[in-house]
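In: Here is my input; please provide its structure:
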Amino acid sequence: MHRESIICCRRDREIRKKIITPGDYTIVPYEDSRCKIRLTDVYCKNADGVCEMEPLSRIFNSPFDGNVIIGDMDAFVDRDVELILQQMCCGELCIAHLTYKNTHGDLMLDITCKIELLDVTEEQLISDWSWARLYESAMHHKERGVQMIKDKRTVDGFRRFSKAYKMLVAMEPVDKDTLDEERAKELIDIRVKLYNNMAHCQLQFEEFGASLELCCRALKYDPENTKALYRRCMAYIGLHMYEEAWEDIQKALAIDPNDKASQLKASELRPHIEKINKDYAKVIKKMFG
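Out: Okay, the predicted model is just below:
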C-alpha cells in the first residue's frame, strides 16, 4: 500500500487519499470527463459519533449509479470527491478521507471510504474545446445555476454562474466575420444575465461592492437593463450611496413605470433623499443666508 497523500488542506477541511491498487497513469480524468466509480466501506461520523451523510450529496446517497462528470457536482462533499478523482488513474483503488471542521476547529463531518475508478472517458483539455462545446457548457452551467437559486442554494448557484462565465471567456476572441448578428446578440444577452445572476448572489451575502461591479458590467452592455439597475440600486443602498441609488431606481421606473419592486424601492428611498436635500438646503442657507 502506498503512502497517504494530501489532496487539499485548509483550516476548515482536509482531503487525503491512500492508494491500495495503482491504476493506468496514462488515463486520468479532466474537466468534463465521464467517470465510472465504485464506492465501498463508507463511514461517516462527527464529534458525537456515527452520523447521517450530507443530505445534498448525490454520490453518497441513494440512488447513485456510479457515474460522475468532473465539474458537474454541486454539494461540497461531491466536489471534493471530484478533486480526489482528478488525482486518480483509471483502474486505481484508494482509501479516501474527507474531514470538515468549523471556524472553532470542532469536527463537523468525517468521511472515509474506498473509491475505485473503474472507467474514464478521456476528454480534451478545456483549452482545446470547440466554440460550440464551450457554448453548450456555458448554457448548461447557467441553467443549473438558476435551479440552484430556485432551491435556495445561493453559493452553489453562484459557483455555477461563475463556471458558465468562464466558458464564455474561453470562447474569446470571437471572430466577428464568421459570427452572425443574431448569435452575437445572444452571447451579449447571456453575459448580461450571468452578471445579473452573480450580482443577485452577492447581494444575498451583503457583498455590495462586488454586486455593484457586476451590475456596472451588465449595464455597460445593456444600459437599459432594469434588473441590473434595480440590483445596482440595492448595492448602492448597502453602501449608503443613496443619491446614486435614487438615480438608478428612477431610470428603472422610466423604462418600466409599472414595475412593483422598483416602485416599492423608490418609496423606501424617498425619505433618505428628502433628508439629504434638507441637509443640503441648510448648508446653503448657512453659507449664503
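
In: Every contact and neighbour count from this point should use C-alpha atoms.
Out: OK.

In: Packing partners of the helix ranked longest in the chain?
Out: Secondary structure of the chain per DSSP state H: the longest helix is helix 260-288. Under the contact criterion of 3 or more C-alpha pairs under 8 Å, 6 or more residues apart in numbering; DSSP states H and E, helix 260-288 touches helix 242-255.

In: Mind giving me the packing neighbours of the helix it packs on?
Out: Using 3+ C-alpha pairs under 8 Å, 6+ apart: helix 242-255 touches helix 226-238, helix 260-288.

In: where along the stretch 51-200 of the chain do the strands fall?
Out: Applying DSSP state E, counting those that start in this stretch to the stretch 51-200 of the chain gives strands spanning 67-69, 93-101, 107-121.

In: Out of those, which is the most enclosed?
Out: Across those, the average number of neighbours (mean count of other C-alpha atoms under 10 Å) peaks for strand 93-101, which reaches a mean of 21.

In: and that strand, what does it pack onto?
Out: By 3+ C-alpha pairs under 8 Å, 6+ apart, strand 93-101 packs against strand 13-21, strand 107-121.

In: what's the closest of these to I6?
Out: strand 13-21 (4.4 Å; C-alpha to C-alpha).

In: Isn't M53 up against C44?
Out: Yes: between M53 and C44 there is a contact under C-alpha atoms under 8 Å: 6.4 Å.

In: about what we covered before: reformat the helices and strands packed on strand 93-101 as a markdown table; add distance to E207.
Out: Listed next are the helices and strands packed on strand 93-101 as a markdown table, based on distance: least, C-alpha to C-alpha, whole Å:
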| stretch | distance to E207 |
| --- | --- |
| strand 13-21 | 24 |
| strand 107-121 | 26 |
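
In: Of those strands, which is nearest A281?
Out: It's strand 13-21; of the helices and strands packed on strand 93-101, that one is closest to A281 (C-alpha to C-alpha) at 56.0 Å.

In: Return the list of helices and strands in contact with the closest one.
Out: strand 4-9, helix 76-85, strand 93-101.

In: Out of those, which is closest to E172?
Out: helix 76-85 (27.3 Å).

In: List the buried residues of the closest one.
Out: The neighbour-count check on helix 76-85 (16 or more other C-alpha atoms under 10 Å) flags V77, D78, R79, D80, V81, E82, L83, I84, L85 as buried.

In: Contacts only, for the fourth one.
Out: The reference is to D80. I15, L98 (C-alpha atoms under 8 Å, 6 or more residues apart in numbering).

In: Before we compare anything, build this one as well:
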Amino acid sequence: MTHLWKSADKSIQKRVLQPGIFTKKPTECSTCTINVENINVTGMSEMDLKVKYHTNILDGEPEKTMVIGEASSKIDEKIERVICMMNINERSLVIIAMPLKQSESIDNNESVIVQFEITLSLCKRYKPVWNWSAEEKYQVASRYKEKGTVLFKDSRIIDAFRRFSKACKLLITLEPIADLELNKQLEYNINNLKLALYNNMAICQLKQKNYQHVVTLCTKVLNKDKNNVKALYRRGVAYGNIGDNEKAIADLKVILTLEPTNHSAKEQFDVYNTRLQLSLQRNKDMMRRMFKTY
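Out: A predicted model of the protein is given here:
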C-alpha cells in the first residue's frame, strides 16, 4: 500500500518507500538524524538551488543531525514539516515545489521542483510545546530572534521575518502573561522580547514596502511603550510612504522631543512636513480658484 501525503497548498508531497517503526513523531526542538539521497532538481541547477534558497538540509553530506524548528530558510522549513510526519527508519520520497521568486506564490508563477529521498534514522524527541514552561519558551524564542538578527544582517529579509514571527508566536502562547504569576524578571524579559520582535518584524516589512503591516506592528509596540523611538520612526516613515503626512509628522515630532539630535528623524520630518505644506498650499489655491469662478 502506498502512503501518500500532500500539504494543503500542494507544495509538498511525501510518499513512503519503506515504512518505519511506529513511534511518536518528532516535535519542535527534537534532535533528528536524517539521510538525504538522490536529490533531483527541475527548473534550476542543484547548486543554484542551494544558493538561491539557502538550504542547509540539502547541502553537504547526506547524513546530518538537525534540530526541528531551527530551519532558517523556507525550503528547509518544508523539509522539517515532512520529518515531523515520519517514523524512525522510515524512508520516503519527497517532492517540494518552490516559487522562482521567494516572495511569490506557487500558484501564480513557474516553480522549481525538488525531489529527494529521506530517511529518519534517529530522533531524540522533545516534549510537545504545550508542555514547555514559560522559561523554556522564552529561551527558545530568544534563540530564534538571534538567528533572525543574523539573517537580517545577511540581507535575508524574508527568512529573518519568519524567524522573528516564529519567536513571537511562541511568546503569544503565554498570553495573558499576568495570569501565569511568573517572577517579575522573567515577565519583564518576555514582554521586552515581544516588543523587540514586533519592532524587528516591522523593519522587515518596511524593507519589503509593506507599509500597512509596519503601522500595525509598530502600533502594538507603542501601545505598550509610547516613547519607543524605533517604533515611532518606523511607523512615521510608513505613514509617510502611504501619504499620511500628518501622522508621519506627529510620530517624528515625538522622536525629536525625546532626541533633539536624532538626524534621521529630523531628515524624515523635513521631508513629510514639506509635502504637507505643499499639499495644504495646493488646497488653498484650489479653493481660491473655486471662489473666483463664482
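
In: Of all the helices and strands packed on strand 93-101 of the first structure, which one comes closest to N196 of the first structure?
Out: strand 13-21 (31.1 Å).

In: Also compute the angle for the closest one relative to strand 4-9, please.
Out: Strand 13-21 of the first structure runs at 150 degrees relative to strand 4-9, counting by axes from the mean of the first three to the mean of the last three C-alpha atoms, to 10 degrees.

In: immediately after strand 13-21 of the first structure, which helix or strand?
Out: strand 34-46 (DSSP states H and E).

In: Mind reading off the mean deviation between that next one and the second structure?
Out: In this overlay with the second structure, the average offset of strand 34-46 of the first structure from its partner residues is 1.5 Å by mean C-alpha distance after the TM-score superposition for the first structure.

In: that older thread, any chance of the buried residues of helix 76-85 of the first structure in TSV, plus distance to D259 of the first structure?
Out: Listed next are the buried residues of helix 76-85 of the first structure as TSV, based on distance: C-alpha to C-alpha, whole Å:
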residue	distance to D259 of the first structure
V77	41
D78	40
R79	39
D80	43
V81	45
E82	43
L83	45
I84	48
L85	48
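
In: closest to H200 of the first structure among those?
Out: R79 (23.2 Å).

In: Which residue, other than its chain neighbours, is closest to that closest one?
Out: Leaving aside its chain neighbours, R79 of the first structure sits nearest to M73 (5.6 Å; criterion: C-alpha to C-alpha, 6 or more residues apart in numbering).

In: What distance do you get for the one you found to C201 of the first structure?
Out: 19 Å (C-alpha to C-alpha, to the nearest Å).

In: Compare those two and say which is more crowded by neighbours.
Out: Neighbour tally, M73 of the first structure and C201, criterion other C-alpha atoms under 10 Å: the higher count belongs to C201, 23 against 19.

In: Tell me the counterpart of that one in the second structure.
Out: By TM-score structural alignment, C201 of the first structure lines up with C204 in the second structure.

In: Could you double-check that E4 of the first structure lies in contact with K18?
Out: Yes: with contact defined as C-alpha under 8 Å, E4 of the first structure and K18 form a contacting pair (4.2 Å).

In: quick one: contacts of stretch 219-227 of the first structure?
Out: By C-alpha under 8 Å, 6+ apart, stretch 219-227 of the first structure touches I188, V192, N196, A218, A228, L229, A252, I255, D256.

In: List the buried residues of that stretch.
Out: For stretch 219-227 of the first structure, by 16+ other C-alpha under 10 Å, it's L219, E224, N225, T226, K227.

In: Relative to the second structure, which residues correspond to it?
Out: By TM-score structural alignment, stretch 219-227 of the first structure lines up with residues 222-230 in the second structure.

In: What is the end-to-end distance of that stretch?
Out: 10 Å.

In: so what secondary structure elements neighbour the helix or strand in which the match of C201 of the first structure is found?
Out: Per DSSP H and E: C204 of the second structure is located in helix 184-207. If you count contacts as 3+ C-alpha pairs under 8 Å, 6+ apart, helix 184-207 of the second structure packs onto helix 134-153, helix 157-172, helix 211-224, helix 229-241.

In: Return the most buried member of the ones you listed.
Out: Mean neighbour counts for these (mean count of other C-alpha under 10 Å) peak at helix 229-241, with a mean of 24.

In: Superposed on the first structure, what's the mean shift for it?
Out: Mean for helix 229-241 of the second structure is 0.9 Å (mean C-alpha distance after the TM-score superposition for the first structure).

In: Now do the same for V120 of the first structure: its match in the second structure.
Out: Per TM-score structural alignment, V120 of the first structure is aligned with C123.

In: How about the contacts made by that match?
Out: C123 of the second structure neighbours (C-alpha under 8 Å, 6+ apart): P26, S30, T31, C32, T33, I88.

In: circling back to that earlier point, which residues are in contact with the helix holding C204 of the second structure?
Out: Contacts of helix 184-207 of the second structure (C-alpha under 8 Å, 6+ apart): 135, 138, 142, 145, 152, 157-158, 160-161, 164-165, 167-168, 171, 177, 211, 213-215, 217-218, 220-221, 230-231, 234, 238.

In: let's see it at 6 Å
Out: Residues outside helix 184-207 of the second structure that contact it (C-alpha atoms under 6 Å, 6 or more residues apart in numbering): I157, F161, F164, V214, L217, V221.

In: if you skip the residues just before and after it, what's nearest to the fourth one?
Out: In this structure, V214 of the second structure finds its nearest non-sequential neighbour in A202, 4.7 Å apart by C-alpha to C-alpha, 6+ apart.

In: Number of residues surrounding the one you found?
Out: Residues near A202 of the second structure, counting by other C-alpha under 10 Å: 29.
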